[in-house]
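Asks: What follows is a predicted structure for the sequence shown.
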Amino acid sequence: MPENPEVPDAAEPDVRTLDPRSLRGLAHPLRMRLLVTLRHHGPATASQLAERLGESSGATSYHLRQLATHGFVADDPERGKGRERWWKAADKGVMLGNALHNDPNPEVRGAVNTFIHEVASIHDQELSTWLGTMHDWPDTWAAKSDFSDFTLRLTPELLAELDGRVHDLINSYRNLAVPEDDESAAQVRIHLHAFPLKKPHTPDA
């Protein structure tokens, strides 16, 4: 999943802001899963990605080329041998520009919906995988994982302020010097969902 599907206007490190053209090039379930896989697991060939995702190599090859056309992935020449083509993610994440939600083009608004729903689906898959495998991890990881939720009364502006602060805090942990050979460390996924609840219907007096 793209790491930053939607954030305030504050800059994020190595994160690409989508425009209408690039959004339409990315908003496809397989393309998004390919990009997330390359980000999380590093460079791979179309065949390796096909095996990991349960797709045909023809499908992964086609969609990798489409991702490359829009600059989301690139060749990794250090790994390629002969006709074997390795791919790598070109950036660490993407985010939606705020204007995309109100774009007058219905194709763009449809792409926004596809993109957001696929991000939610990827988050759900990742959480389900963790729940199904958490007992395979040391007890300390199960104890430190978090499933908190909160309900606050906020204005849109306060929500944007809160979201920005949370992103700033998370980004401050990106460059901590955790040694590569530290076996107690692992990649950690942090999902952030913030949305208003539908107001309850009040019957007429």
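Replies: The structure has been received and is ready for your questions. Not measured: the values here are computed from a predicted model.

Asks: contacts, neighbours, all on C-alpha from now
Replies: OK.

Asks: Give the next helix or strand downstream of the longest helix along the chain.
Replies: Criterion DSSP state H: the longest helix present in the chain is helix 106-133. Using DSSP states H and E, the helix or strand that directly follows helix 106-133 along the chain is helix 139-144.

Asks: hey, where'd the helices end up in this structure?
Replies: Counting by DSSP H, the helices of the chain are 20-26, 29-41, 46-53, 57-69, 106-133, 139-144, 156-171.

Asks: next one: the fifth one to chain centre, how far?
Replies: Its chain's C-alpha centre and that of helix 106-133 lie 8 Å apart, by C-alpha atoms, centre = their mean, to the nearest Å.

Asks: And here is the other one:
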Amino acid sequence: MPDETAPTPRPTRRIDARTLRGLAHPLRMKIFELLTLDGPANATGLAERLGESTGTVSWHLRHLAEHGFIEEDVERGTKRERWWRRADITNELNTADFRDDPASRGAFDVYLNELLHQFFDRVTTYIQEDWDDAWRSAGTVADWLDLRLTPEQLKALNAELAAVVARHTPGPDAEPGPDALPVVVQLQSFPRKERGPKEQGHKERGSA
């Protein structure tokens, strides 16, 4: 029998070229990030945080809503000020859908570059902020450079890491502890082309 107490999974949609173009703009991605991390907001509050005019932010908010990334929070809004929140949907982007598509290549490049900037900025903010010893010792910025994996092994590694994060992700009805804070987990795992003496040795053997 299905577990009726289990949380209903968030619906998922696969981002297509049109939807990607609706998101792939530096300011829109910043707005979407703030609504995702910090919850609902209005154009005035977002404009103050981003150093933009309210009119500009309002235009980009409507654009994000048109493409289904955000929705109006009618319970918070008033006749004078509209509030917005992230739409309750998981956006899935498959890079293979855009890698060889010239029509969407520009939007795809903007999206990836801005996403990497967001990852970097989050880590930089964490490093520069003041934290007490408990939180400073709990966080980590680490890398592992001695792995040599096949594509299948790398996929398996990523799947295992994602499963670990999922086990530590509370359900929607879970009550966080009194000292709990929002936690961001960022994972970047990718192959690196070999360079240097080893690469040169391979080339020499291949040309012999």
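Replies: Nice, thanks for sending it over. A quick note: this is a predicted structure, and the numbers were derived from the prediction, not measured.

Asks: Run through the neighbouring helices and strands of the longest helix of structure 1.
Replies: With contacts defined as 3 or more C-alpha pairs under 8 Å, 6 or more residues apart in numbering; DSSP states H and E, helix 106-133 of structure 1 has these neighbours: helix 20-26, helix 29-41.

Asks: Output those in JSON lines, with mean neighbour count and distance to G82 of structure 1 appended to each entry.
Replies: As requested, these are exported to JSON lines (neighbours: other C-alpha atoms under 10 Å; distance: least, C-alpha to C-alpha, whole Å):
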{"stretch": "helix 20-26", "mean neighbour count": "18", "distance to G82 of structure 1": "29"}
{"stretch": "helix 29-41", "mean neighbour count": "19", "distance to G82 of structure 1": "21"}
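
Asks: Could you dump those into CSV and include distance to A59 of structure 1?
Replies: Formatted as CSV, those follow (distance: least, C-alpha to C-alpha, whole Å):
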stretch, distance to A59 of structure 1
helix 20-26, 15
helix 29-41, 9
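
Asks: between those helices, which gets nearest to D182 of structure 1?
Replies: D182 of structure 1 sits nearest to helix 29-41 of all those, at 17.7 Å, using C-alpha to C-alpha.

Asks: In structure 2, point out the residues matching that closest one.
Replies: Counting by TM-score structural alignment, helix 29-41 of structure 1 falls onto residues 26-38 of structure 2.

Asks: do stretch 183-192 of structure 1 as well
Replies: The aligned range for stretch 183-192 of structure 1 is 178-187, by TM-score structural alignment.

Asks: Could you give the separation of that stretch from the chain centroid?
Replies: 14 Å.

Asks: Just the endpoints, please. Distance across it?
Replies: Start and end residues of stretch 178-187 of structure 2 are separated by 27 Å (C-alpha to C-alpha, to the nearest Å).

Asks: same check, this time on stretch 122-141 of structure 1
Replies: Stretch 122-141 of structure 1: ends 21 Å apart by C-alpha to C-alpha.

Asks: quick one: the residue nearest to the spatial centre of structure 2 from E33 of structure 2, how far?
Replies: The residue lying closest to the centre of structure 2 (C-alpha atoms, centre = their mean) is L115, at 6.8 Å. According to C-alpha to C-alpha, L115 of structure 2 stands 10 Å off from E33 of structure 2.

Asks: again, but for V74 of structure 2
Replies: V74 of structure 2 is 20 Å from E33 of structure 2, by C-alpha to C-alpha.

Asks: go on, P191 of structure 2?
Replies: 27 Å.

Asks: now swap in L93 of structure 2 and tell me
Replies: 16 Å.

Asks: what do you get for G201 of structure 2?
Replies: From G201 of structure 2 to E33 of structure 2 the distance is 45 Å (C-alpha to C-alpha).

Asks: ok, now A156 of structure 2?
Replies: 28 Å.

Asks: T12 of structure 2 too?
Replies: 18 Å.

Asks: ok, L181 of structure 2 - how many residues close by?
Replies: The tally of other residues near L181 of structure 2 (other C-alpha atoms under 10 Å) stands at 9.
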